[in-house]
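A.B. asks: Mind folding the following:
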Amino acid sequence: MKVEEFDYNLPERLIAQKPLPERDESRLMVLNPQENTIEENIFNNLKEYLEPGDMIIMNNSRVIPARLYGAKVPTGTEIELLLLNELSEGRWEVLVRPGRRAKKGVKINFEDVLEAEVVEYTDFGGRIVEFSWDQENYDFEEVLNKLGEMPLPPYIHEKLDDPERYQTVYSQKRGSAAAPTAGLHFTDRLLEELQEYGIILDYITLHVGLGTFRPVKSEEIEDHEMHEEYAEISADTAEKIKEVKAKGNKVVAVGTTVTRTLESAAQDSQLSEYKGWTDIFIYPGYQFKVIDSLITNFHLPKSTLLMLVSALAGKEFILKAYKRAVEEEFRFFSLGDAMLILNRKED
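C.D. replies: Just a heads-up that it's a prediction; the model follows:
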């Protein structure tokens, strides 16, 4: 299947640069692939499409200030690091810009508080670095909070007035290089309302890294390799999901990261506890084992995320919905509006 098949035209003015004043007042496009219908609503009316006993599963990963600006030793040349995965204490997988300046053995200084040494290259063009700092007086999290910046996507050109708007209200476990943005639409008030209505809420963890936003450079999507990201689903959550499905209720994933985690945990056709790395790549032809419905944002053209939602709802139907979203001037990407895919497409 050609990557070009997942392209669409998007006016730059529709790329959201700032979040709305209220998280849950974003627009919601509702797709029902089985009935071939598209309708529009507001996100805080989400429960209109759910039944008591349905289960919403969210990603509780928290974004870290993963972007660091430093100077090459001894030349002082500027180098930028984006932290992706913590491999062990002080040892990280990173992206470097510009990469040509970060050869093996290079040292990078960050305001005389932190130093990184490039120790290995990675298969995807990144680096493995080892950090050193005053460990007697500070832990790495404190240093990162002092030096790091929130790693907003490159298509967002304005700084956020409140960095917490790039975190979900339920974020807990630090480790992501980007927000699981489908969850940005939820408020504490809406979550409470859903629970009172009888919706079961639960959480998994996937620390968002390169696998989520790495561009597809191959012509055929089958040739693309996802980068590994760390994911967890507890045994208790797995059991709750099985109970919900046994009763005939829906499992609603909030975002592609939740989808990939749940589907990774069910690769042996039996959903179970999962702790480990996943590089699952979901595209049309994939047979879903866990999720029934999906809450997501509008994704970049030719991205693995667009391919995943196309697997769930059908490529032609998704592209039809995106065309309508452009015509109706929905807000796109991380800080934009939401989409609810109600029922996965049945073959």
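A.B. asks: alpha carbons only for contacts and neighbour counts from here, please
C.D. replies: Fine.
A.B. asks: give me every residue that touches residue 225.
C.D. replies: Applying Cα atoms under 8 Å, 6 or more residues apart in numbering to residue 225 gives the contacts 279, 281.
A.B. asks: Which residue ranges of the stretch 51-200 of the chain form helices?
C.D. replies: Assigned by DSSP state H, counting those that start in this stretch, the helices in the stretch 51-200 of the chain fall at 140-147, 188-197.
A.B. asks: what sits up against the shortest one?
C.D. replies: Counting contacts by Cα under 8 Å, 6+ apart, the residues outside helix 140-147 that touch it are 65-66, 68, 90, 110, 113-114, 133.
A.B. asks: Save the residues you listed as CSV, and put in distance to residue 27 and neighbour count too.
C.D. replies: Below are those laid out as CSV (distance: Cα to Cα, whole Å; neighbours: other Cα atoms under 10 Å):
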residue, distance to residue 27, neighbour count
65, 29, 24
66, 30, 22
68, 34, 18
90, 42, 14
110, 41, 16
113, 44, 13
114, 43, 17
133, 45, 16
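A.B. asks: Cross those residues against strands and list the overlap.
C.D. replies: Per DSSP state E, strands hold the following members of the contacts of helix 140-147: 68, 110, 114, 133.
A.B. asks: One more sequence to fold, the one below, so I can look at both together:
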Amino acid sequence: MKKSDFNYHLPDHLIAQKPLPDRSASRLLCMDRDTGRIDDRQFTDFIDWIDERDLLVFNDTKVIPARLFGRKQTGGKVEILIERILDAHNAIAHVRASKAPKAGAVIELDHGHCCIVLGRENDLFQLEFADANLFALLEQIGHMPLPPYITRADDESDLTRYQTVFAREAGAVAAPTAGLHFDQAMMDRINAKGVRTAFVTLHVGSGTFQPVRVEDLSEHLMHKEFFSVASGTVEAVRQARERGGRVIAIGTTAVRALESASKSGCLEPGFGDTDLFITPGYQFRSVDAMLTNFHLPESTLLMLVSAFAGYESVMNAYRHAIDQSYRFFSYGDAMFLGTLRNTH
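C.D. replies: Prediction:
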């Protein structure tokens, strides 16, 4: 398939610029993976589609305040978006400036901090933050890295709302957005119903928003992201299979983590970098159903969803969502894809 196969027109007013007042107040488009049948629901109805046989797998990554604003020593403005923290004083980052800084350049930051450009590789710069622990510095002066299609500046509410309630492993520069719909009340309802949960970690990189620049998908170079799947999660998946339940991935990032750990043909504990690019024709090994948000046109995430639930069915569901004025992207509504069995 070609990149252009995954294009669609989205009116700007359907791009959610802010979260709803309540996390679980979103709408939920449910699509049967087998038939393509669509039901329009509320997110709180998600509990009706799962039962005690199922396993929900969440991504527990935590978004870091990865956007920094600074100045060159010549006075020019600089915007830094941390892509990956290498250690307490070094990171790889995107740097936006009127003219790209060269190796040895010093970038002055707020509160008297600074960083030094060590070098560059393609679009990314290696930066050294010698005067402070990087995690502490970001907590002090960093901004939440809202996606480029959110056109407003971040505010204090984004510190909590662009973060899942179960976030614990710091390292992401974008939220695993399907998880944003879950509040503690929903987590309690899931537990009360006897539905098991497990966690993986995938540190979402800013590459998740990078456009596919080639028409031939086989030529696309996928960005790398760190993932980890623990032995406890592998065992939880095995037990779900034994009791006839479904493995339901909460978000495309949980899908990528599980499928990256299944490259041998079966799910195994593991960690490292993954550049798994899932397109139609891919054979899923560890995921039976998926909760996800609506994704950008021609994006790798839309391609993954189409691989999972069928290209024609997914594109039809997107047309339906636009016709019904669903809210799109990170702060938007949700979509449940799987064999639908109402357990209410």
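A.B. asks: Of the contacts of helix 140-147 of structure 1, which is the nearest to residue 318 of structure 1?
C.D. replies: Distance to residue 318 of structure 1 across the contacts of helix 140-147 of structure 1 (Cα to Cα) is lowest for residue 66, with 32.4 Å.
A.B. asks: residues contacting the closest residue to the closest one other than its chain neighbours?
C.D. replies: Closest residue in space to residue 66 of structure 1, ignoring its immediate chain neighbours: residue 83 at 5.0 Å, by Cα to Cα, 6 or more residues apart in numbering. Residue 83 of structure 1 makes contact with 66-67, 92-95, 177 under the criterion Cα under 8 Å, 6+ apart.
A.B. asks: Rebuild the residues you listed as a markdown table, extending it with distance to residue 46 of structure 1.
C.D. replies: A markdown table is the format used below for the contacts of residue 83 of structure 1 (distance: Cα to Cα, whole Å):
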| residue | distance to residue 46 of structure 1 |
| --- | --- |
| 66 | 32 |
| 67 | 34 |
| 92 | 39 |
| 93 | 38 |
| 94 | 37 |
| 95 | 37 |
| 177 | 28 |
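A.B. asks: of these, closest to residue 42 of structure 1?
C.D. replies: Nearest to residue 42 of structure 1 among those, with distances taken as Cα to Cα, is residue 177, at 28.4 Å.
A.B. asks: And the residue mapped onto the closest one from structure 2, how far from residue 159 of structure 2?
C.D. replies: Counting by TM-score structural alignment, residue 177 of structure 1 corresponds to residue 173 in structure 2. Distance, residue 173 of structure 2 to residue 159 of structure 2, by Cα to Cα, to the nearest Å: 12 Å.
A.B. asks: Residue 210 of structure 2 too?
C.D. replies: For residue 210 of structure 2 relative to residue 159 of structure 2 (Cα to Cα), the value is 23 Å.
A.B. asks: what residue of structure 1 matches up with residue 246 of structure 2?
C.D. replies: Aligned counterpart of residue 246 of structure 2 in structure 1: residue 250 (TM-score structural alignment).
A.B. asks: list the contacts for its match?
C.D. replies: Residue 250 of structure 1 neighbours (Cα under 8 Å, 6+ apart): 53-55, 244, 291-293.
A.B. asks: and if you look at residue 282 of structure 2?
C.D. replies: residue 307.
A.B. asks: before we move on, what about residue 144 of structure 2?
C.D. replies: 63-67, 154, 158-159, 162.
A.B. asks: what do you get for residue 239 of structure 2?
C.D. replies: Taking Cα under 8 Å, 6+ apart, one finds nothing in contact with residue 239 of structure 2.
A.B. asks: what's the helix or strand for it?
C.D. replies: If you go by DSSP states H and E, residue 239 of structure 2 is part of helix 231-242.
A.B. asks: Residue 281 of structure 1: which of the helices of the stretch 51-200 of structure 1 is closest?
C.D. replies: helix 188-197 (29.7 Å).
A.B. asks: For burial, what's the neighbour tally of residue 180 of structure 1?
C.D. replies: As a burial measure, residue 180 of structure 1 scores 30 neighbours (other Cα atoms under 10 Å).
A.B. asks: I'd like the distance between it and residue 207 of structure 1.
C.D. replies: In terms of Cα to Cα, residue 180 of structure 1 sits 9 Å off from residue 207 of structure 1.
A.B. asks: which neighbours do these two share?
C.D. replies: Common neighbours of residue 180 of structure 1 and residue 207 (Cα under 8 Å, 6+ apart) are residue 61.
A.B. asks: quick one on the thing from earlier: CSV please, covering the contacts of helix 140-147 of structure 1 and showing distance to residue 125 of structure 1.
C.D. replies: As requested, those are exported to CSV (distance: Cα to Cα, whole Å):
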residue, distance to residue 125 of structure 1
65, 22
66, 18
68, 18
90, 20
110, 22
113, 27
114, 23
133, 26
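A.B. asks: and the angle from the longest strand seen in structure 2 to helix 134-141?
C.D. replies: Using DSSP E, we find that the single longest strand of structure 2 is strand 77-87. Per axes from the mean of the first three to the mean of the last three Cα atoms, to 10 degrees, the angle that strand 77-87 of structure 2 makes with helix 134-141 is 150 degrees.
A.B. asks: So which residues of the stretch 201-344 of structure 2 form helices?
C.D. replies: Using DSSP H, counting those that start in this stretch, helices in the stretch 201-344 of structure 2 cover 231-242, 252-260, 300-309, 311-323.
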